[in-house]
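>>> predicted model follows, preceded by the sequence.
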Amino acid sequence: MATWYCWPGGNPPSRCTHGFPSGGAYGAAGPELRAALGNWRGKTVYVNGVPVKLIDFCGCGGNHVIDVYHATWVKIPHPSRVTIRW
């Protein structure tokens, strides 16, 4: 499962990672994804075919493996069931 963050104009608003604009294709890697990738920061993964650059750490767990910027979230087909490739 994927969720979103970084939607400054949303209701409720959500903060972005410092230095990365809200319109970018960025994400935060959860523990399982970090373990699978090893040196994960700065890598690009494909979430249901949509490229996402990993810039942040997500403390999520369970079946939740990635948080993506809202600008990217709206481009991901079926975000409740994701396939992540790298």
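Noted; the coordinates are in hand.

>>> only C-alpha atoms from now on, for both contacts and neighbour counts.
OK.

>>> isn't V45 right next to R85, touching?
Yes - in this structure, V45 is within contact of R85 by Cα atoms under 8 Å, at 5.6 Å.

>>> and these two? Which one has more around it.
Between V45 and R85, V45 has the larger neighbour count (other Cα atoms under 10 Å), namely 22 against 12.

>>> packing partners of the helix or strand where the more buried one lies?
Secondary structure assignment for V45, by DSSP states H and E: strand 44-47. If contacts are counted by 3 or more Cα pairs under 8 Å, 6 or more residues apart in numbering; DSSP states H and E, strand 44-47 sits against strand 50-57, strand 84-85.

>>> below is structure B, check it against A:
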Amino acid sequence: MIIGESNYALDDDGNRILIGLTVEETREFLELTDLLASISPGQPLSSIDWTSPQEMRWLALMQKHTLGLEKHLSAGGIKH
């Protein structure tokens, strides 16, 4: 899944967040994305054979974001 601009929203305090995540979780997700990409440069992020705590946390945050995005879309939150 590619994280594009339509995956972001502003929270009640005006912070740019990934839909379904808090400010802290968004920051953590982006840091983990960079970390995991640096470990396997040129390889797509995938949950196959993931076992490290960082990989599992990234996956949990991605799942939370995906669920939040699905709810947002079903409520008519993003128009194209």
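Arrived safely. On a predicted model such as this, the values are computed, not experimentally measured, just so you know.

>>> care to give me the TM-score?
In this superposition the chains share a TM-score of 0.23, using TM-score structural alignment, normalised by the length of the second structure; 42 aligned residues with a Cα RMSD of 4.9 Å.

>>> helices and strands around the longest helix along the second structure, which ones?
With secondary structure taken from DSSP state H, the second structure has its longest helix at helix 53-74. On a contact count with 3+ Cα pairs under 8 Å, 6+ apart, helix 53-74 of the second structure meets helix 23-39.

>>> and the helix it packs on with helix 53-74, angle?
Computed by axes from the mean of the first three to the mean of the last three Cα atoms, to 10 degrees, the angle separating helix 23-39 of the second structure from helix 53-74 equals 120 degrees.

>>> buried stuff in helix 23-39 of the second structure?
Within helix 23-39 of the second structure, the residues scored as buried using 16 or more other Cα atoms under 10 Å are 23, 25-26, 28-29, 32-33, 36.

>>> mind putting those residues in CSV, distance to L73 of the second structure included?
Listed next are the buried residues of helix 23-39 of the second structure as CSV, based on distance: Cα to Cα, whole Å:
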residue, distance to L73 of the second structure
V23, 20
E25, 20
T26, 19
E28, 24
F29, 21
L32, 25
T33, 24
L36, 28
